[in-house]
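> for reference, the sequence and a predicted model appear below.
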Amino acid sequence: MCSASNRGVVYMGPGHVEVQSIAFPELALGKRKCSHGVILKVVSTNICGSDQHMVRGRTTAPEGLVLGHEITGEIIECGSDVEFLTVGDLVSVPFNIACGRCRNCKEGQTGICLQVNPARPGAAYGYVDMGGWVGGQSEYVMVPYADFNLLKFPDRDQAMDKIRDLTLLSDIFPTGFHGAATAGVGPGSTVYIAGAGPVGLAAAVSAQLLGAACVIVGDMNPARLEQAHSFGCETIDLRQDATVPELIEQVLGVPEVDAGVDCVGFEARCHGCNHHQEQPATVLNTMMEVTRAGGGVGIPGLYVTGDPGAVDDAAKMGQLGVRIGLGWAKSHYFYTGQCPVMKYHRQLMQAILWDKVNIADAVNVQVISLDDAPNGYADFDEGAATKYVIDPHGVVAA
């Protein structure tokens, strides 16, 4: 067992994160032993767009929160009830914390576990309103219900060779895949993906993996659009003074697609000449415009129940001006909520290990040190076409 020191990335208020000394994790839940948990030495932990919402001050996240829900690590201590994992195992941690025992977990709905958050269904590491769990943008972290939650990589050396890809199994690759799959993407589909951030790019790769004929990605950031184009996506620049259906028609010859995926969420902005103006329902409404009658819309983009920086009082409570009548008239279906990572992560691991997908290249992974995390947050907030992966112990770099 290593010495009991630890450091992590801490939210200090809007626009401000610091790397600070934090408590070394213990196998405990409050005053109770956590015999089903493990302690991990963090091998890699990623900065997520969801983290950025908090750091911008657009949620009710408390100051002092240790951030980070995308975690890959090496087990250095196991609780007495852990049966199927051992010290030295290299594992991926789903960002959903799930007990494995409640009704929802037994139905595979691990994103809305009923036992790990007293406030509401669902929990995550280092995230607002998600149960108060300590985040994993740190050197060490505790993971509960380890046998149920953790995905063990079958070969350590092989895993380390592909760690830049495998680190994305904790969240954005399954989340992007979930968005595409729940929208109904399949062989020959045409797909519109709103947002070319890391989740949008992961959704685009996933749509290709699912057999889509044409994947169109829309954004207002030229660098991110170029990143999408680099692996075969069609792109549309939403700063243009044209409607999204018109832009899609320029690509496909028709103004509609089979499936739509919203990878933007509640900080959406207007299209066209007013693209600096926030309009939180614009992507949802656009999806109903461009998705064909009978088609599906996957919504992995984040929508919150409390947004102190929203444009109006209704949006501050998560009430948006959604044109539901159009969706109803076109018989759309919508799939929202956290991705249940365990539904997909083993299969996506196999796709990585067997060279069926190069997700790290698609989202432009850049490895940084723990001390560089504040700069990573700042660059990401400025729109860098990069997925920042934090390497707390220099293991990935080595």
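It's in.
> C-alpha only now, for contacts and for neighbours.
Fine.
> ok, the residue nearest the centre of the chain - contacts?
The C-alpha lying nearest the average C-alpha coordinate of the chain belongs to Ile172 (Cα atoms, centre = their mean; 3.8 Å). The contact partners of Ile172, taken as Cα atoms under 8 Å, 6 or more residues apart in numbering, are Pro198, Val199, Ala202.
> was I right about the last one contacting Asn364?
No: counting by Cα atoms under 8 Å, Asn364 is not a contact partner of Ala202; they are 10.5 Å apart.
> who's more crowded, those two?
Using other Cα atoms under 10 Å, the more surrounded residue of Ala202 and Asn364 is Ala202, with 28 against 19.
> hang on, that one in a helix?
Yes: assessed with DSSP: H, G, I helix; E, B strand; the rest coil, Ala202 lies in a helix.
> then this one, side by side with the first:
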Amino acid sequence: MATNRAIVYIKPGVVEVQDISYPKLALGDRKCNHGVILKVVSTNICGSDQHMVRGRTTAPSGLVLGHEITGLVIEKGSDVEFMQIGDLVSVPFNIACGRCRNCKEQQTGICLNVNDSRPGAAYGYVDMGGWIGGQSEYVMVPYADFNLLKLPNKDAAMEKIRDLTLLSDILPTGYHGAVTAGVKPGATVYVAGAGPVGLACAASCHLLGAAVVIVGDMIPERLEQARSFGCETVDLRKDASLADQIEQILGIPEVDYTIDCVGFEAKGHGADAEEQPATVLNDAMNITRAGGGIGIPGLYVTGDPGAKTEAAKEGSLSVRFGMGWAKSHHFHTGQCPVMTYNRNLMHAIMNDKIKIADAVNVQVISLDEGPKGYADFDKGAAKKFVINPHGMAY
């Protein structure tokens, strides 16, 4: 009998590699003829996974983690027409049916048919439909013809697998934040957060032609990583305000566009800053010019048991929205609809228009090294950990 191993959430701060069931082409008791089974080539640890592992969501013990997946098709259902055995594919983290109104309008992050409790679903994530995650050796993907992006030249793609593995989430997510904020050639941009999504967003801003990209964080190694590919940086441990530090770079205390790549675990400023979940949103309105835009790919949740206030535990934050209204800002929130961007970004990678693995400092690790990767990432490592379950990614 075929076996399968995966990284499983146990309790706050603890994940383990465990034996799990080999995937079936089934949704509960119902045959999933539109699905495929993948041999996982690469699967990444995401900051969104870290929120769960820190105990900052209502994720249940035993959840198989992982929503950033690249794999080989090894089995397919009878209704799958366009994906073939042996295809190398990128899996958008959004699970989408391709049939509902939102999918037909390219809003695949809020598909109406794949989650009984709310619009939108993802692999291995709390409240996102109960789908089994892909930090594993094998995984089932439904609605395969619609969801999967075939990487057309398998040999060439494997040579760039460290870059292409990022198509499942963080590169489209960072790019989405930049696009929805309004970044265009010649723009000045502030990116809050130098984790992998923030760095992917900064690289995307360069791809979109921004003149100056400023990245803010509190971890020196992450700021150094941002500088390694041409970003300016601000150190949020300093007492100087964010506006003052931006003025030192640009000569004025504002930017055209801001992207929040931090989310609900944001801290205030200064060396001894404590958690203030609305900090980034309020800063964004303060330092974005009148008429500018704010993209918010950073995660905000409706249930946060680790929050410091009762309001924040249900996602209610003290946001100074009147400032944004007065300055005619536009805001864009929510999951990235990966399929809107992943094909074009694949071509950008294959034609050397973006070196995303270098920008986010990919480190390839084994499945058994996954728990240590989680621990190192939680300490602020300036790396993007890519899990290599079968030794195929390098």
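Everything's here; your move. This structure is a prediction, so every number in the text was calculated from the model and none was measured.
> TM-score of the superposition?
Here the TM-score for the pair of chains, by TM-score structural alignment, normalised by the length of structure 2, is 1.00; 394 aligned residues with a Cα RMSD of 0.5 Å.
> may I see the buried residues of stretch 115-132 of structure 2?
For stretch 115-132 of structure 2, the neighbour count (16 or more other Cα atoms under 10 Å) marks 115, 119-132 as buried.
> and for stretch 23-31 of structure 2?
Pro23, Lys24, Leu25, Ala26.
> would you state the helices of the stretch 201-350 of structure 1 in chain order?
For the stretch 201-350 of structure 1, the helices defined by DSSP state H, counting those that start in this stretch occupy 222-229, 244-252, 282-290, 313-316, 324-329, 345-353.
> please identify the deepest-packed of the ones you listed.
Among those, helix 282-290 has the highest mean neighbour count (mean count of other Cα atoms under 10 Å), at a mean of 23.
> quick check, nearest of the buried residues of stretch 23-31 of structure 2 to Leu281 of structure 2?
The shortest approach to Leu281 of structure 2 among the buried residues of stretch 23-31 of structure 2 belongs to Pro23, at 40.7 Å (Cα to Cα).
> what residues are up against that closest one?
Pro23 of structure 2 neighbours (Cα under 8 Å, 6+ apart): Ile37, Tyr138, Val139, Met140.
> aligned partner of it in structure 1?
Under the alignment (TM-score structural alignment), Pro23 of structure 2 pairs with Pro25 in structure 1.
> next one: Arg5 of structure 2
Using TM-score structural alignment, Arg5 of structure 2 lines up with Arg7 in structure 1.
> might one say that its match is in contact with Val42?
No: Arg7 of structure 1 is not in contact with Val42 according to Cα under 8 Å; the separation is 11.0 Å.
> who touches both of the two?
Counting by Cα under 8 Å, 6+ apart, the residues touching both Arg7 of structure 1 and Val42 are Ser138, Glu139, Tyr140.
> give me the subset of those that lies in strands.
When the shared contacts of Arg7 and Val42 of structure 1 are checked against strands (DSSP state E), the matches are Tyr140.
> and which of the shared contacts of Arg7 and Val42 of structure 1 is nearest to Met220 of structure 1?
Taking these together and measuring to Met220 of structure 1 by Cα to Cα, the closest member is Ser138, at 32.4 Å.
> what about that closest one, how many neighbours?
By other Cα under 10 Å, 31 other residues sit near Ser138 of structure 1.
> who are the contact partners of it?
By Cα under 8 Å, 6+ apart, the contact set of Ser138 of structure 1 is Asn6, Arg7, Gly8, Val9, Val42, Thr45, Gly68, Leu370, Pro392.
> what's the match for the last one in structure 2?
This means Pro392 of structure 1. Structural alignment (TM-score structural alignment) places Pro392 of structure 1 against Pro389 in structure 2.
> go ahead and confirm that match touches Asn44.
No: with contact defined as Cα under 8 Å, Pro389 of structure 2 does not count as touching Asn44 (10.6 Å).
> so those two - more neighbours on which side?
Neighbour tally, Pro389 of structure 2 and Asn44, criterion other Cα under 10 Å: the higher count belongs to Asn44, 28 against 24.
> show residues contacting stretch 219-232 of structure 1.
If you take Cα under 8 Å, 6+ apart as the criterion, stretch 219-232 of structure 1 is touched by 194-197, 201, 204, 217-218, 234-239, 275, 362-364, 383-385.
> quick one: stretch 233-246 of structure 2 to chain centroid distance?
Mean C-alpha position of stretch 233-246 of structure 2 versus that of the full chain (Cα atoms, centre = their mean, to the nearest Å) differs by 25 Å.
> returning to what we had before: the match of Arg5 of structure 2 - nearest residue in space that isn't next to it in sequence?
In this structure, Arg7 of structure 1 finds its nearest non-sequential neighbour in Ser21, 4.3 Å apart by Cα to Cα, 6 or more residues apart in numbering.
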